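>>> Below: sequence and its predicted model.
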Amino acid sequence: MKTNAIILTFLGLLAPTVFSSPAEVDVAASCGSLGVMNVNTSDLPAGVDPNNIRTCADHPVGSAHEVLEKRDCEYGAPVGCSGGYCWKQCGDEGSGQWCWTANNGGYGDWIKCSTSSQCNTNMACGIGDCSACGCSC
């Protein structure tokens, strides 16, 4: 009987730890200077999954790039891999404009790569409230 009492006491002490909900993540703090992705899900185009929208708005490489220098135009290739992320040319042909690519119609996670062969022109440009998003140079 003493053994049962000890086990029940031990379980009683563990219960708040085991059954409590996980601590909420501070999204703004986790995104930092990348900013939080704010999207009105009722305005999403067809085919975009509202459950797969990225948490942070800005591109990890793009935001650092803009601080250092203006985005250079790219005339050499229609797609590429830079800093571990895919990009593609966009806009008027020959303009050199390009964008970072993202899954889920441009609203999802940034598309990662290790070589340019993993990137293609069918990938969507990143969309959202993002200073590095969009087609420009």
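That came through, no problem. Computed from a prediction, not measured in an experiment: that's the story for all the values here.

>>> hey, let's count contacts and neighbours off CA atoms from now on
OK.

>>> now the helices for this structure?
2-19, 27-31, 60-68 (DSSP state H).

>>> now those as a markdown table including mean neighbour count?
A markdown table is the format used below for those (neighbours: other C-alpha atoms under 10 Å):
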| stretch | mean neighbour count |
| --- | --- |
| helix 2-19 | 10 |
| helix 27-31 | 13 |
| helix 60-68 | 14 |
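
>>> And here is the other one:
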Amino acid sequence: MLFLNIVQLLALGASGVSASPSDIDECGTGGLYSVDISTLPEGVNPNGLRKCAEHPVANTTIAALEKRDCYYGAKPYGCTDGFCWKKCSTNGGGQWCWTAANGGFGDWIKCSSDDQCNAFQACGLGECQACGCSC
């Protein structure tokens, strides 16, 4: 485990991001979010990238064991487990995503009610397995 932490820290240092062992532990099995800042789309603030790759709900034991269900409801967005989500398309495919600030590369958007979310929020992007459009 210590070896893995050291390798992750070295990799992050190469990408210009600094992290402590407690950051690595906080992110769980999803690991730290790393992205080559030279590949970020225009308008994305490299100082506003999230710390962890996976969505916090995906890091829970229950969520990790369940298949991510499709959503066929009428609402185009909402708040679940304290985080905003939105439908990915209007074609009725059931795909949805967790939303994130900073063009999808920043912190996961938190909420306490559906009205704090909207369909214009960006889907979470990057190496996250549970954030982008899927079901």
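That came through, no problem. Source: prediction; values computed, not measured.

>>> Can you calculate the TM-score here?
Overlay of the two chains. TM-score (TM-score structural alignment, normalised by the length of the second structure): 0.78; 114 aligned residues with a C-alpha RMSD of 1.5 Å.

>>> about what we covered before: tabulate the helices of the first structure (JSON lines), appending distance to residue 117 of the first structure.
Converted to JSON lines, the helices of the first structure look like this (distance: least, C-alpha to C-alpha, whole Å):
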{"stretch": "helix 2-19", "distance to residue 117 of the first structure": "46"}
{"stretch": "helix 27-31", "distance to residue 117 of the first structure": "29"}
{"stretch": "helix 60-68", "distance to residue 117 of the first structure": "19"}
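
>>> To residue 93 of the first structure, which of these lies closest?
helix 60-68 (22.2 Å; C-alpha to C-alpha).

>>> by contact count, what packs against the closest one?
Judged by 3 or more C-alpha pairs under 8 Å, 6 or more residues apart in numbering; DSSP states H and E, helix 60-68 of the first structure is in contact with no other helix or strand.

>>> Determine which residue lies closest to the centroid of the first structure.
residue 109 (3.6 Å; C-alpha atoms, centre = their mean).

>>> Spatially, which residue comes closest to the corresponding residue of the second structure for it, not counting chain neighbours?
Per TM-score structural alignment, the equivalent position to residue 109 of the first structure in the second structure is residue 107. Nearest residue to residue 107 of the second structure, sequence neighbours excluded (C-alpha to C-alpha, 6 or more residues apart in numbering): residue 50, at 4.7 Å.

>>> what's the burial count for the one you found?
20 (other C-alpha atoms under 10 Å).

>>> just checking, it touches residue 35?
No - between residue 50 of the second structure and residue 35 there is no contact under C-alpha atoms under 8 Å: 10.2 Å.

>>> What's the match for residue 123 of the first structure in the second structure?
Per TM-score structural alignment, residue 123 of the first structure is aligned with residue 121.

>>> and its match, what is it in contact with?
86, 99, 100, 101 (C-alpha atoms under 8 Å, 6 or more residues apart in numbering).

>>> where do the strands sit along the first structure?
79-82, 85-89, 98-102, 124-125 (DSSP state E).

>>> got TSV for those strands, with mean neighbour count and distance to residue 5 of the first structure too?
Putting the strands of the first structure into TSV (neighbours: other C-alpha atoms under 10 Å; distance: least, C-alpha to C-alpha, whole Å) gives the following:
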stretch	mean neighbour count	distance to residue 5 of the first structure
strand 79-82	20	62
strand 85-89	26	58
strand 98-102	26	56
strand 124-125	24	61
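
>>> Tabulate those strands (a markdown table), appending distance to residue 114 of the first structure.
Shown next, in a markdown table, are these (distance: least, C-alpha to C-alpha, whole Å):
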| stretch | distance to residue 114 of the first structure |
| --- | --- |
| strand 79-82 | 7 |
| strand 85-89 | 8 |
| strand 98-102 | 14 |
| strand 124-125 | 18 |
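
>>> and of these, who's closest to residue 11 of the first structure?
That would be strand 98-102 among the strands of the first structure, by C-alpha to C-alpha, at 46.6 Å.

>>> I'm done for today, thanks for sticking with me.
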